[in-house]
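Visitor: coords below, sequence missing:
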């Protein structure tokens, strides 16, 4: 198992470095819609940076076999929900010349979302296994997978209201995963 451990003094330096480096991500994200069709991927890198920083702050280390898959799961989940969100704006984006995964994926969006959803769930499974979570976590992944499959299968990508509804429904995916992590840690 790969564990990057720090002395107490070094630990604070690493946390400060991780925290400060997130500002580069936050500052760069708004500009990316003008340069790339993948701003949602960069948003995933940015939003989920907390997995690295939070783990280091709580544990005093970066446990790569746990934090790596957790970070990847967060990035891919962000690609799912923010691509659905981006479908609300695709007509306006075309008019003003900004880019998104919604425009890039086009008619193949649901295939891409299914792939990113699969990576999300497999990465969560691996992170849970590597952190030795108990059976409630794995049971929650069944619920999370059901919710994610439902939103991808039923979203009408041409309907702004439905895209918004499915985007908002991701609060339930997050709640299911969080509940599973907590139950897998504390009830077993």
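Guide: On my side now, so go ahead. Model, not experiment: these values are computed from the prediction.
Visitor: switch to C-alpha atoms for all contacts and neighbour counts from now on
Guide: Fine.
Visitor: in this protein, which residue is most central in space?
Guide: Residue closest to the average C-alpha location in the chain (Cα atoms, centre = their mean): residue 74, at 2.1 Å.
Visitor: how about the secondary structure of it?
Guide: Three-state assignment for residue 74 (DSSP: H, G, I helix; E, B strand; the rest coil): helix.
Visitor: for residue 34, see how far away it is.
Guide: According to Cα to Cα, to the nearest Å, residue 74 and residue 34 sit 24 Å apart.
Visitor: report the contact partners of residue 103.
Guide: Contacts for residue 103 (Cα atoms under 8 Å, 6 or more residues apart in numbering) come out as 37, 87, 90.
Visitor: residue 157 too?
Guide: 84, 87-88, 163 are the contacts of residue 157 under Cα under 8 Å, 6+ apart.
Visitor: and these, which of them are buried?
Guide: Buried members of those, scored by 16 or more other Cα atoms under 10 Å, are 84, 87-88, 163.
Visitor: ok, which stretches of this structure are strands?
Guide: 4-5, 61-62 (DSSP state E).
Visitor: winner for burial among these?
Guide: strand 61-62 (a mean of 22; mean count of other Cα atoms under 10 Å).
Visitor: take this one as well and set it beside the first:
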């Protein structure tokens, strides 16, 4: 894939027969599981601050890592199953394992179930409230691949799914929810809409041909201020989450650094440059980890 990491271990050291399945799971494109994981880690860190703990629960952080890799892979495989005919009509996606014929439909479904089994094993390590919270996301995940055919802002539904971890870290720590994680969830949704709009800039021409709706097409020449508005909303909601738990100054400095990173993305965004769009999209891993670091340092202080 054009946006895969060059020379990734999945393309160099794994059996040739396994590589199409690893590509279904997007293993060679780790930015996806990072962006699914980061709201989980934010939430765990926010919970640690609220509980006056010296650090987020390390066991929970590890579980979220394994779960993010497994469920991002399951979601990507399911998305490819649903989109296999559309993918065949888009230059960037027509070489994916299903439209190219390297994986059968039956094999793809079996792979989805295997990855979901890993995700379920992770989820069952938590208490009943966290398990129920995790299961509540299933309907959104199953709905998302169809949204690009129906609404002009499918990134919003992606945000609802990809941000669910913002609830999970708190739910795992407290066995309940509160205003702080709800504000964190809303902030993560706005963040996802912003960065996935940047990502969609790569596909505007092909999406028009295939009839695929996206925020990049919706916003058109106003895409930069639209992304800026999403990011500004995300920062404002994050500020609300920090205020709800009376966070200390280091956490606020982390949020300031996160906001500066997002402002840099907007300032350097070129809607006509697909390669630049991919670079900025990937940079959101670093933006998210900056905020997570600020929350962790505040817990340690």
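Guide: Here it is on my side, so go on. Owing to the predicted nature of the structure, the values given are computational and were not obtained by experimental measurement.
Visitor: circling back: not counting sequence-adjacent ones, nearest residue to the residue nearest to the centre of structure 1?
Guide: Distance criterion Cα to Cα, 6 or more residues apart in numbering; nearest residue to residue 74 of structure 1, sequence neighbours excluded, is residue 48 at 5.7 Å.
Visitor: just give me the match in structure 2 for the one you found.
Guide: Matched across to structure 2, residue 48 of structure 1 falls on residue 163, judged by TM-score structural alignment.
Visitor: burial count for that match?
Guide: Per other Cα atoms under 10 Å, the neighbour tally for residue 163 of structure 2 reads 27.
Visitor: any idea how far it lies from residue 134 of structure 2?
Guide: Residue 163 of structure 2 is 12 Å from residue 134 of structure 2, by Cα to Cα.
Visitor: go on, residue 207 of structure 2?
Guide: Distance from residue 207 of structure 2 to residue 134 of structure 2, by Cα to Cα: 32 Å.
Visitor: residues in structure 1 aligned with stretch 256-274 of structure 2?
Guide: Stretch 256-274 of structure 2 corresponds to residues 142-160 in structure 1, going by TM-score structural alignment.
Visitor: still on that earlier bit, could I get the contacts of residue 157 of structure 1 as a markdown table with distance to residue 42 of structure 1?
Guide: Listed next are the contacts of residue 157 of structure 1 as a markdown table, based on distance: Cα to Cα, whole Å:
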| residue | distance to residue 42 of structure 1 |
| --- | --- |
| 84 | 16 |
| 87 | 17 |
| 88 | 19 |
| 163 | 21 |
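Visitor: and of these, the nearest to residue 187 of structure 1?
Guide: Taking Cα to Cα as the measure, residue 187 of structure 1 lies nearest residue 84 of the contacts of residue 157 of structure 1, at 34.5 Å.
Visitor: how about the closest one, what's its match in structure 2?
Guide: Superposed on structure 2 with TM-score structural alignment, residue 84 of structure 1 falls opposite residue 198.
Visitor: thought its match was touching residue 216?
Guide: Yes - counting by Cα atoms under 8 Å, residue 198 of structure 2 does reach residue 216; the two are 7.2 Å apart.
Visitor: need the contact list for the residue nearest to residue 74 of structure 1.
Guide: With contact set as Cα under 8 Å, 6+ apart, residue 48 of structure 1 has these partners: 71, 74-75.
Visitor: closest to residue 142 of structure 1 out of those residues?
Guide: For those, the closest approach to residue 142 of structure 1 (Cα to Cα) belongs to residue 74, at 17.2 Å.
Visitor: can you find the partner of that closest one in structure 2?
Guide: Using TM-score structural alignment, the partner of residue 74 of structure 1 in structure 2 is residue 188.
Visitor: distance check, that match against residue 295 of structure 2.
Guide: Taken as Cα to Cα, the span from residue 188 of structure 2 to residue 295 of structure 2 is 15 Å.
Visitor: please apply the same query to residue 132 of structure 2.
Guide: Taking Cα to Cα, one finds residue 132 of structure 2 at 26 Å from residue 295 of structure 2.
Visitor: who's more crowded, the two?
Guide: residue 295 (33 against 14).
Visitor: burial measure for the residue nearest to that one when sequence neighbours are not counted, as a count.
Guide: Nearest non-adjacent residue to residue 295 of structure 2, counting by Cα to Cα, 6+ apart: residue 251, 4.8 Å away. By the criterion of other Cα under 10 Å, residue 251 of structure 2 has 24 neighbours.
Visitor: repeat that for residue 10 of structure 1.
Guide: Residue 10 of structure 1: 12 neighbours (other Cα under 10 Å).
Visitor: swap in residue 59 of structure 1?
Guide: A total of 12 residues lie near residue 59 of structure 1 under the criterion other Cα under 10 Å.
Visitor: tell me the residue in structure 2 aligned with it.
Guide: By TM-score structural alignment, residue 59 of structure 1 lines up with residue 174.
Visitor: show me what contacts its match?
Guide: residue 47.
Visitor: same thing but 10 Å
Guide: Shown in contact with residue 174 of structure 2 (Cα atoms under 10 Å, 6 or more residues apart in numbering): 47-48, 50-51, 127, 129-130, 168.
Visitor: so it versus residue 225 of structure 2, what's the distance?
Guide: Taking Cα to Cα, one finds residue 174 of structure 2 at 38 Å from residue 225 of structure 2.
Visitor: what do you get for residue 72 of structure 2?
Guide: Look at residue 72 of structure 2 and residue 225 of structure 2: by Cα to Cα, they are 29 Å apart.
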